[in-house]
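# Structure for this input, please:
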Amino acid sequence: MANIRDVDLNLLTVLDQLVAQRSVTRAAAALGMSQPAVSAALQRLRTQIGDALFVRTRHGMAPTPRALALHEQVRAGLQLLRTGLEGVSSFDPATSRREFRLLLSDVGQVLYLPALMVELHDTAPHVTLTAVTLPRDRYRDALEAGDVDLAVGHLPQLGDAFFQQRLLEDRFVGLARAEHPRVGRSLTLARFVAESHVAVVPVGPSPNALEQTLRALKIQRRVSLAVPNFLAAPLIVRGTELLACVPHRVIRAMPTVSGLRVMALPFATPALQVNQFWHRRQHLDDGHRWLRGVIAKVMSPPGTGDYVDRDAG
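Alright, predicted model coming up:
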């Protein structure tokens, strides 16, 4: 085990950026250093910590478990130092050039990023947002490692491990093309079972809320096509006789809903609660708090009021 007296603390900022960027080149650019200097710093860290810390893969520099565990503490410590040095009220959205990284689904990117960018244009013209797409089973690791600032969506797999704020609720609806020869203005369970479907199967091991409901109710549908995201389903339905089940807000994300029939499903589905999630290390960060407020303003429908932040402890 390394002793803090044996570690050059200046190297910890290099560790922080290497975990965040997964690339010596990008870390060097973020730090304002040369690539050889970052490589030399990494070698010194490896010697002082007694661990490889990073291994090269075809996807970039992958941190070892030791690097990830160390990074969580380093990230929190660096944030405390920045807060102490810069002051708790140093973040000014009007002048800040900070980058925030958001985990959003394909639907979330289409639905909410335009409104967010309008808000930033008026209040924080130099702030940058970067939308990140990952399989749902990697969200927890990304938040814990500090690779992203926030995750937004219906994410029950995150449980109570993070601070969270409820933003809105949604529900599944049924879709058919307007001129479907066998589907009228309502959808019966018998017709739902008899027709062929396009199913949305997200990347990752966890089934979505609809699949869980169908299994619980022992309803079997005939799936003729599976796609990895909800935005593709309405376009496919409009040109075929397939049915689809999508969150109602997906329809809002479409440039046009002409040629589609939106129907209530013939069985009850649970509400899809959309939250924003963040790690405790960023809870008191002034810029982070500002961003959470902007997201809540843009995404929460009028009249919902403020929601209580929830922390599992």
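# Could you use CA atoms for every contact and neighbour count after this?
Noted.
# what ranges do the helices span in the stretch 51-200 of the chain?
For the stretch 51-200 of the chain, the helices defined by DSSP state H, counting those that start in this stretch cover 65-86, 106-123, 139-145, 189-194.
# which parts of the first one are buried?
Going back to what we said before, that points to helix 65-86. For helix 65-86, burial by neighbour count (16 or more other C-alpha atoms under 10 Å) applies to 67-68, 70-72, 74-75, 79-80, 83.
# so what secondary structure elements neighbour it?
The contact analysis (3 or more C-alpha pairs under 8 Å, 6 or more residues apart in numbering; DSSP states H and E) places helix 65-86 against helix 12-21, helix 139-145.
# this one next, for a side-by-side:
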Amino acid sequence: MSPPDLNLLPTLDALLAEGSVAGAARRLGLSPSAMSRALARLRAATGDPLLVRAGRGLVPSPRAVELRERIGSLVQEAEAMLRPARRLRLKQLQRRFTLRSREGFVENFGARLLQRVAAEAPGVQLHFLPKLDKDSAPLRDGRVALETGVVAADSGPELRTQALFRDRLVGVVRPGHPLSRGRVTAEQLAAARHVAVALQGSGPEAIDTALAALGLQREQAATVGGFAAALALVRDAELVACVPERHTGSLRAGLHSFALPAELQIGALTISLLWHPRWDGDAAHRWLRGCVQEVCGDSEQGCTHRG
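Below you'll find the model as predicted:
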């Protein structure tokens, strides 16, 4: 069985609304003969006469009466889908966006982002998810609208990226720790007992690579899966953690932070915003990206297309 001709739906709508072939023809700018042929095709497609002769006019069949209740809204909805999106009205916007990020983003930027969003679009909800790995599948399949983090070399080549801010690794210890006094050398850092942060699917930490280049290796007393857990151990033990400075600002409250030795030559980290191009034409998504950029970003950074 061949699929129905959906182009007949506006014709059906006009015929049922006007109740005459001539009226429907005028409404759609067709000749009466062309509208008569369209009515014949509709009768064949539906298996129903639809409009039946009664004296000098036409009356709808029971099936036509049933369809008349639905066809108008159906055609209007289809036409709306094929028009450019309406101008975004933030005060009336009702949406729920899912954002995925590593520990520290919500703690440092979440409250300001919620305030920014609520001030312009009170009907928008934000759903924050923890970023446990670097798999870009949630962005591709639409489960996640936005993601923040360092862009990995194996990220999906089609993903859009926008740099938010630059960060750097710092060492963190509890007050009174030997590394809390004076300048810290690479040898002193390597000799200390560390708590390492290991993200699923990632390779060695930058600190390990930098120490290895100097012929040094740090002692890892523990490995955890996130910044909050690492800093919780540092707070109550004679340990050191190396974490991104800006990304963990609120998590490091009450702890001593120090610059890593210059000879380690650890470059700055670029924290970026990532999304799938499926959202490029969505005005509400563009607005949300702008909110994130204003809350935690560097306005001079631009958008790039990877790949």
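# just to revisit the earlier point, would you mind giving the helices of the stretch 51-200 of structure 1 as CSV with distance to Arg222 of structure 1 added?
What follows is the helices of the stretch 51-200 of structure 1, written out as CSV (distance: least, C-alpha to C-alpha, whole Å):
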stretch, distance to Arg222 of structure 1
helix 65-86, 43
helix 106-123, 25
helix 139-145, 31
helix 189-194, 7
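# Tell me which of the ones you listed sits nearest to Val201 of structure 1.
Val201 of structure 1 sits nearest to helix 106-123 of all those, at 13.1 Å, using C-alpha to C-alpha.
# That closest one - contacts with which helices or strands?
Judged by 3+ C-alpha pairs under 8 Å, 6+ apart, the packing partners of helix 106-123 of structure 1 are helix 248-253, helix 286-299.
# Present those as JSON lines; the columns should include mean neighbour count and distance to Gly174 of structure 1.
Formatted as JSON lines, these follow (neighbours: other C-alpha atoms under 10 Å; distance: least, C-alpha to C-alpha, whole Å):
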{"stretch": "helix 248-253", "mean neighbour count": "17", "distance to Gly174 of structure 1": "9"}
{"stretch": "helix 286-299", "mean neighbour count": "17", "distance to Gly174 of structure 1": "24"}
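# In CSV: those helices, plus distance to Val88 of structure 1.
Shown next, in CSV, are these (distance: least, C-alpha to C-alpha, whole Å):
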stretch, distance to Val88 of structure 1
helix 248-253, 37
helix 286-299, 6
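# for those, which one sits closest to Val132 of structure 1?
That would be, of these and by C-alpha to C-alpha, helix 286-299, which comes in at 15.8 Å.
# and of the helices of the stretch 51-200 of structure 1, who's closest to Gly313 of structure 1?
Ranking the helices of the stretch 51-200 of structure 1 by proximity to Gly313 of structure 1 (C-alpha to C-alpha) places helix 139-145 first, at 14.7 Å.
# now the closest one: how far from the chain's centre is it?
10 Å (C-alpha atoms, centre = their mean, to the nearest Å).
# With stretch 79-87 of structure 2 instead?
In terms of C-alpha atoms, centre = their mean, the gap separating the centre of stretch 79-87 of structure 2 from the centre of its chain is 22 Å.
# Repeat that for stretch 274-292 of structure 1.
For stretch 274-292 of structure 1, the distance to the chain centre is 13 Å (C-alpha atoms, centre = their mean).
# Tally up the residues packed near Lys134 of structure 2, please.
17 (other C-alpha atoms under 10 Å).
# Please name the spatially closest residue to the corresponding residue of structure 1 for it (chain neighbours excluded).
By TM-score structural alignment, Lys134 of structure 2 lines up with Asp137 in structure 1. Spatial nearest neighbour of Asp137 of structure 1, excluding adjacent residues (C-alpha to C-alpha, 6 or more residues apart in numbering): Gly204 at 6.0 Å.
# helix, strand or coil for the one you found?
coil (DSSP: H, G, I helix; E, B strand; the rest coil).
# what do you get for Gln48 of structure 1?
Put simply, Gln48 of structure 1 is helix when judged by three-state DSSP.
# That one pairs with which position in structure 2?
Counting by TM-score structural alignment, Gln48 of structure 1 has no partner.
# Out of the helices of the stretch 51-200 of structure 1, which is closest to Phe267 of structure 1?
When the helices of the stretch 51-200 of structure 1 are compared by C-alpha to C-alpha, helix 189-194 sits nearest Phe267 of structure 1, at 7.4 Å.
# Give me the buried stretch members for that closest one, please.
Neighbour-count burial for helix 189-194 of structure 1 [16+ other C-alpha under 10 Å]: Phe192.
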